[in-house]
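Asker: Okay, predicted coordinates and the sequence, questions at the end:
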Amino acid sequence: MGVFERFLTVWVALGIAAGVVLGLLMPSAFEWVAGMEYAQVNLVVAIFIWVMIYPMMIQIDWAAVKDVRKKPQGLMLTLVINWLLKPFTMAALGVLFFEYIFAPLVDPTSASEYIAGMILLGVAPCTAMVFVWSQLVKGDANYTLVQVSINDLVMVVAFAPIAAFLLGVTNVTVPWETLVLSTVLYVVLPLIAGLLTRSFLARKSTQAIGNFVAALKPWSVIGLIATVVLLFGFQAQTIIDKPLVIGLIAVPLVLQTYGIFFLSWWLARQMKLPHNIAGPACLIGTSNFFELAVAVAISLFGLNSGAALATVVGVLVEVPVMLSLVAMVNAWRPAEK
């Protein structure tokens, strides 16, 4: 591992601190960047995420993608965790903490909105960042692509019904522009770019692809850190103004993340999945598609609602927690023979 990957946790911690400090010192600059969005998708963040996942797309061997169907267990694990377990455990934890454990600390209206925001996070499994986590754990690039593609297709038909059921309403409005635009920006465009780049490099030499990806790795990490700085900069004032509320919301979110991961990992071991498939299979069920969750929370409950705040807290806790899970997956990698 290079110096960027070896000290990734340190860089992320510095990025979090820098984001909060810069957000407090230059709020107008972050407001300007936050305004550069379309259909609730921030275009600057999209560019940084694109930089992160582009190297992963170059590694996809299209000749090997068809072989994924020979090992469907990983896809089945992901689908079960994402759509039959995760939304319901998130809802259960939200109710447990905000209607019982934390009930004396928050008013009932705010509590119900926090639960709603948590539910929206639980029903929105990750898309773009999975490519980053997969790359960090040396996951199978071909499997990760197929996994994300199938998950996106399921999300189109399953997100609204499950969210409506768990929220107890029937008028959940899915911002389709957000869903489609995010998929295009985070999957389709970098996928096409990666395919064209790989085809071009393959014509030069067999080593050209590996050399080019190695050269891009530092930029991938820089994209991750820049994304962290922006996300924490956007919410710097909220972090300072409402530390207790953010801490309360973070508790069940962190428990959910670790709980889902360890359950997924145990199931992956029982299914005897290879390490390079078990890693991304467990991580996609653990992380969240926060852009979609935030957009729906704002459209349903308002920009300043507790639901919107809960989805934002999901953004804040995800990167540090996911990095700890990446470290675990790497530590559990079987020794090479």
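Answerer: Here it is on my side, so go on.

Asker: going forward, measure contacts and count neighbours with C-alpha atoms only.
Answerer: OK.

Asker: Count the neighbours of G23 for me.
Answerer: 23 (other CA atoms under 10 Å).

Asker: Would you agree it falls within a strand?
Answerer: No: judged by DSSP: H, G, I helix; E, B strand; the rest coil, G23 forms no part of a strand; its state is helix.

Asker: Settle this for me: it is touching V228, isn't it.
Answerer: No: using CA atoms under 8 Å, G23 is not in contact with V228, being 11.9 Å away.

Asker: Now the common contact residues for those two.
Answerer: With contacts taken as CA atoms under 8 Å, 6 or more residues apart in numbering, G23 and V228 have no neighbour in common.

Asker: P243: neighbouring residues, count only.
Answerer: 11.

Asker: residues touching L263, list them.
Answerer: Residues near L263 by CA under 8 Å, 6+ apart: none.

Asker: Could you report the separation of the closest residue to L8 other than its chain neighbours from I246?
Answerer: Of all residues not flanking L8 in the chain, V221 sits nearest, at 7.7 Å (CA to CA, 6 or more residues apart in numbering). Going from V221 to I246 by CA to CA, to the nearest Å gives 27 Å.

Asker: try I58
Answerer: Here I58 is placed at a distance of 38 Å from I246 (CA to CA).

Asker: The two: who's more crowded?
Answerer: The neighbour count for I58 versus I246, taken as other CA under 10 Å, is higher for I58 (24 against 20).

Asker: Got another one to weigh against that:
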Amino acid sequence: MHTLPADAAFFDIRDTLGIVDRQGHLVPYRPSSFQLLETIRAIGLRIGLITNLPTDVSTADGFAMVKEAGFADFIDPNGFVTNHDAGVEKPHPEIYSFAAQRMGLPPEKCIFVGENLAEVIGAQAAGMRSMLKPFPPGREFLFKPSGPGQISQTSSGRISELILEEDHLIAKRIVLSAVNLKHKLEAMTDPAAEVRSYLQPIGLIVWLTQHFIDSFHHRKEEEVLFRFALMKGLHPSELASTLTDHEQGRAYFRAMDAAFQRICLGDTAAITELIALLGAFANLYKAHGKYEDDVLFKKIGDLLTDEDDAIIVDLAGRIGPADITLYLNLIASLEKALA
């Protein structure tokens, strides 16, 4: 009987399977991380995770993060190992030996995959075979057609729809920050003096609306999908209101940028204009995002084949930024500045 040369594959988490955009929250790479783990399981390997956690984040908290991201069902019951459990941090070889022991395996029957070269070498020192996984993710794992997932009245189950709706969750953080900033600016008693303390969050919202919402999400994801939707028979009238919203948003973003520049030059009249623009932007995108999530993306997804879906996801990954960590870090900085 043929036996596999390895029995288990351990993965790093952060920057290997996804992005930790704030403490306790993991944004998985979709669909590549899930397809990768599905493939590893299909070839008969048990799956584990080895991760370093901060001192104030427990092993239980770490597993809760993994579960929320959707990875828990792939993990062997004994496969989630942290530095708290092992008493040492990666890349110390003992954490890898400890993980193998937890699985009831010798290290040489295990593989470790991670984006950090030092951690890969640490695994090798412990006797594991190991592999460096590129960060940000590139072409190391080819996307494949994936049949529709959970289908409902508002979801086609397509991966492209899921990715766009997850981007809406990220964009929602910008919208909520805009509302928060609006309230803080309205509450100022001496705008000319107090507005200087809000230049960072104003500038971050201006940058993120232009470079994440418009340049990335609108132009390199949604409007790519819309082209394919027209090819598949969607009537242009179905896109008219959404594309108008995009143009209206761009007008707001340009006006917000101009108001920011004027505020930096000491023009206090621009503060009132910025407050109005922040409110208009938030109102527009609350309705806009809901319509896309609940109506438009479902209509488009219903027209796509599995192959169409895989191509669109792959294409968006090629023409968009390879790594959205920058955006997530800037959003976290924005939220911190407004806390």
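Answerer: Okay, I see it. Every value quoted in this text rests on a predicted model; they were computed, and no experiment measured them.

Asker: tm score of chain vs chain?
Answerer: Superposed pair, TM-score by TM-score structural alignment, normalised by the length of structure 1: 0.25. Supporting alignment: 154 aligned residues with a CA RMSD of 7.4 Å.

Asker: Buried residues in stretch 270-286 of structure 1, which are they?
Answerer: For stretch 270-286 of structure 1, the neighbour count (16 or more other CA atoms under 10 Å) marks 273-286 as buried.

Asker: want to try CSV for those residues, with distance to L120 of structure 1 as columns?
Answerer: Formatted as CSV, these follow (distance: CA to CA, whole Å):
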residue, distance to L120 of structure 1
L273, 29
P274, 31
H275, 30
N276, 29
I277, 27
A278, 25
G279, 24
P280, 22
A281, 21
C282, 20
L283, 18
I284, 16
G285, 14
T286, 14
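
Asker: Identify the farthest-apart pair in those.
Answerer: P274 and T286 (18.3 Å; CA to CA).

Asker: And the helix or strand I47 of structure 1 falls within, what's buried?
Answerer: Per DSSP states H and E: I47 of structure 1 is located in helix 43-58. Buried residues in helix 43-58 of structure 1, counting neighbours by 16+ other CA under 10 Å, are found at 43-46, 48-58.

Asker: Which member of the residues you listed is positioned nearest P161 of structure 1?
Answerer: Nearest member of those to P161 of structure 1, counting by CA to CA, is A46, at 27.2 Å.

Asker: any idea how far L121 of structure 1 is from the closest one?
Answerer: For A46 of structure 1, the distance to L121 of structure 1 - CA to CA - is 19 Å.

Asker: try L145 of structure 1
Answerer: Taken as CA to CA, the span from L145 of structure 1 to L121 of structure 1 is 22 Å.

Asker: quick one, which of these two is more surrounded?
Answerer: L121 (33 against 21).

Asker: Next up, the contacts around the residue lying closest to that one once chain neighbours are set aside.
Answerer: Distances taken as CA to CA, 6+ apart place A293 nearest to L121 of structure 1, at 5.4 Å, with adjacent residues excluded. Residues near A293 of structure 1 by CA under 8 Å, 6+ apart: G117, L120, L121, A124, T311.

Asker: what about the last one, how many residues close to it?
Answerer: Right, T311 of structure 1. Neighbourhood size, T311 of structure 1 [other CA under 10 Å]: 32.

Asker: any idea what the residue lying closest to L136 of structure 1 once chain neighbours are set aside is structurally, helix, strand or coil?
Answerer: Spatial nearest neighbour of L136 of structure 1, chain neighbours left out: V326 (6.9 Å); criterion: CA to CA, 6+ apart. Following three-state DSSP, V326 of structure 1 is assigned to helix.

Asker: For V326 of structure 1, give its distance to W266 of structure 1.
Answerer: Taking CA to CA, one finds V326 of structure 1 at 16 Å from W266 of structure 1.

Asker: more neighbours, these two?
Answerer: Set side by side, V326 of structure 1 and W266 show more neighbours around V326, with 20 against 14, by other CA under 10 Å.

Asker: before we move on, back to that, from the contacts of A293 of structure 1, which land in helices?
Answerer: G117, L120, L121, T311 (DSSP state H).

Asker: any chance of these in CSV, with distance to S149 of structure 1 too?
Answerer: Listed next are these as CSV, based on distance: CA to CA, whole Å:
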residue, distance to S149 of structure 1
G117, 25
L120, 20
L121, 19
T311, 24
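
Asker: what's the closest of the residues you listed to A34 of structure 1?
Answerer: T311 (16.2 Å).

Asker: circling back to that earlier point, next SSE after the helix holding I47 of structure 1?
Answerer: Remark: after helix 43-58 of structure 1, the chain's next helix or strand is helix 62-65, criterion DSSP H and E.

Asker: Helix, strand, or coil at I19 of structure 2?
Answerer: Per three-state DSSP, I19 of structure 2 ends up strand.

Asker: In this structure it contacts P28, no?
Answerer: Yes: between I19 of structure 2 and P28 there is a contact under CA under 8 Å: 6.3 Å.

Asker: measure stretch 56-75 of structure 1 end to end?
Answerer: One end of stretch 56-75 of structure 1 to the other measures 19 Å (CA to CA).

Asker: Can you name every helix or strand that the helix or strand that contains V66 of structure 2 contacts?
Answerer: Using DSSP H and E, V66 of structure 2 maps to helix 59-69. With contacts taken as 3 or more CA pairs under 8 Å, 6 or more residues apart in numbering; DSSP states H and E, helix 59-69 of structure 2 sits against strand 25-28, strand 80-82.
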